[in-house]
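*Asks:* Fold the stuff below for me.
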Amino acid sequence: MNLFTQDTHVKKLSLKNPIHFLALGFGSGLAAKAPGTFGTLAALPVFLLLSFLPVSSYILVTIIVSVVGIYICDKAARDMGVHDHGAIVWDEVAGLLTTLIAVPMQWQWILVGFALFRFFDIIKPWPIKWLDAKVSGGFGIMIDDIVAGIFSLVCLQVVLYFF
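*Replies:* Sure thing, here's the model as predicted:
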């Protein structure tokens, strides 16, 4: 069983290239099955590193990750010759960081946030599905996951409020 994708488009990228390395979620996007889930898992160490920041700084870094992600994802997609290829998972990193804004540092809440983000990213309720289908380029790759992250953030904060 091969754990890594053999897609010829992915072979156009190199983990030695810092843009490609980030776009592929530190290599996690190369998973043959469920690269989005592996990309979201790769976001967890990033979250843990950023969790020590004040909330305002965490939000600022998340915005920077998202804005820079537009370029990163666009460049990788152009280099591959495929818009929003499954191996490009930097959008999942930004989406999970968005989801986990101001979440208590307890594994249960991080797990709930992870599950909520994967749910919204996979199911793609309106307007996420519309954005995914209608918006192109790096912004298009990023925006549906950012909105999924915002949906997840709102749901998680509501649950936290009542618990």
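*Asks:* When you work out contacts or count neighbours from here on, use the C-alpha atoms and nothing else.
*Replies:* OK.
*Asks:* Gly137 versus the residue positioned nearest the centre of the chain, what's the distance?
*Replies:* Nearest to the mean C-alpha position of the chain, counting by Cα atoms, centre = their mean, stands Glu92 at 1.0 Å. Glu92 is 16 Å from Gly137, where distance means Cα to Cα, to the nearest Å.
*Asks:* Next, the structure of the following sequence, for comparison with the previous one:
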Amino acid sequence: MNWFFITLGYSGLSPKAPGTVGTLLSLPLGMLILIYFDAQTLFLAALLISIIAIREINKYEEKSGIHDDKRIVIDELAGMWFALSVAPAMGVGFGEMSNLQNGFLVQSLLSFVLFRYFDISKPSIIGRLDREAKGGIGVMADDIVAGFAAGILSALIWQGWLQIQNIIL
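*Replies:* So this is what the prediction gives:
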């Protein structure tokens, strides 16, 4: 078991809101991958980390007997990175990151907020996965689905905003 890995550099040991702390750490890391590489790289990195995390979480649960320990936050990284690979799903230069016209920063922050909402409230299939799936798959699956839902909704909101701007202008 790799405690450093599954707690995302020990950020899961935060006494308050370890999931939010893990997601906050994941957001700029994912944004940097989008800036210096692309959405496909971020998606594949999230997929690889998810596969490794399932194995490592299974080892931890077998050893400790604890399912979905709050200190495990590698699932937040995977979910956040999947959200970012969907929206903003674009690479921008470091200097262009704060340009609100391209939507990179807005969609990244919106993906963060929506991911945390879906991860905490666990609506629909996200909650069902959280309750019924066992082991590492159970820990990871709800966050992966929450990430995709957050990314898709973020992209739809951004596109809707652009359409409203076109109508107004």
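*Asks:* what do we get in structure 2 for the residue nearest to the centre of structure 1?
*Replies:* With TM-score structural alignment as the criterion, Glu92 of structure 1 lines up with Glu76 in structure 2.
*Asks:* Next, that match: secondary structure please.
*Replies:* helix (DSSP: H, G, I helix; E, B strand; the rest coil).
*Asks:* so it touches Ser26, yeah?
*Replies:* Yes. With contact defined as Cα atoms under 8 Å, Glu76 of structure 2 reaches Ser26; the gap is 7.4 Å.
*Asks:* Between those two, which contacts overlap?
*Replies:* Common neighbours of Glu76 of structure 2 and Ser26, using Cα atoms under 8 Å, 6 or more residues apart in numbering, do not exist here.
*Asks:* nearest residue to the match of Glu92 of structure 1 other than its sequence neighbours?
*Replies:* Using Cα to Cα, 6 or more residues apart in numbering and skipping the chain neighbours, the partner closest in space to Glu76 of structure 2 is Thr23 (5.4 Å).
*Asks:* you'd agree that neighbour is up against Asp75?
*Replies:* No. Counting by Cα under 8 Å, Thr23 of structure 2 does not reach Asp75; the two are 9.0 Å apart.
*Asks:* Those two: who's more crowded?
*Replies:* Using other Cα atoms under 10 Å, the more surrounded residue of Thr23 of structure 2 and Asp75 is Asp75, with 31 against 27.
*Asks:* Surely that one and Val139 touch.
*Replies:* Yes. The criterion here is Cα under 8 Å, and Asp75 of structure 2 meets it with Val139 at 6.8 Å.
*Asks:* Which of the three states applies to whatever residue of structure 1 lines up with Phe112 of structure 2?
*Replies:* Taking TM-score structural alignment, the alignment pairs Phe112 of structure 2 with Phe114 from structure 1. Here Phe114 of structure 1 is recorded as helix under three-state DSSP.
*Asks:* same thing with Lys70 of structure 2?
*Replies:* coil.
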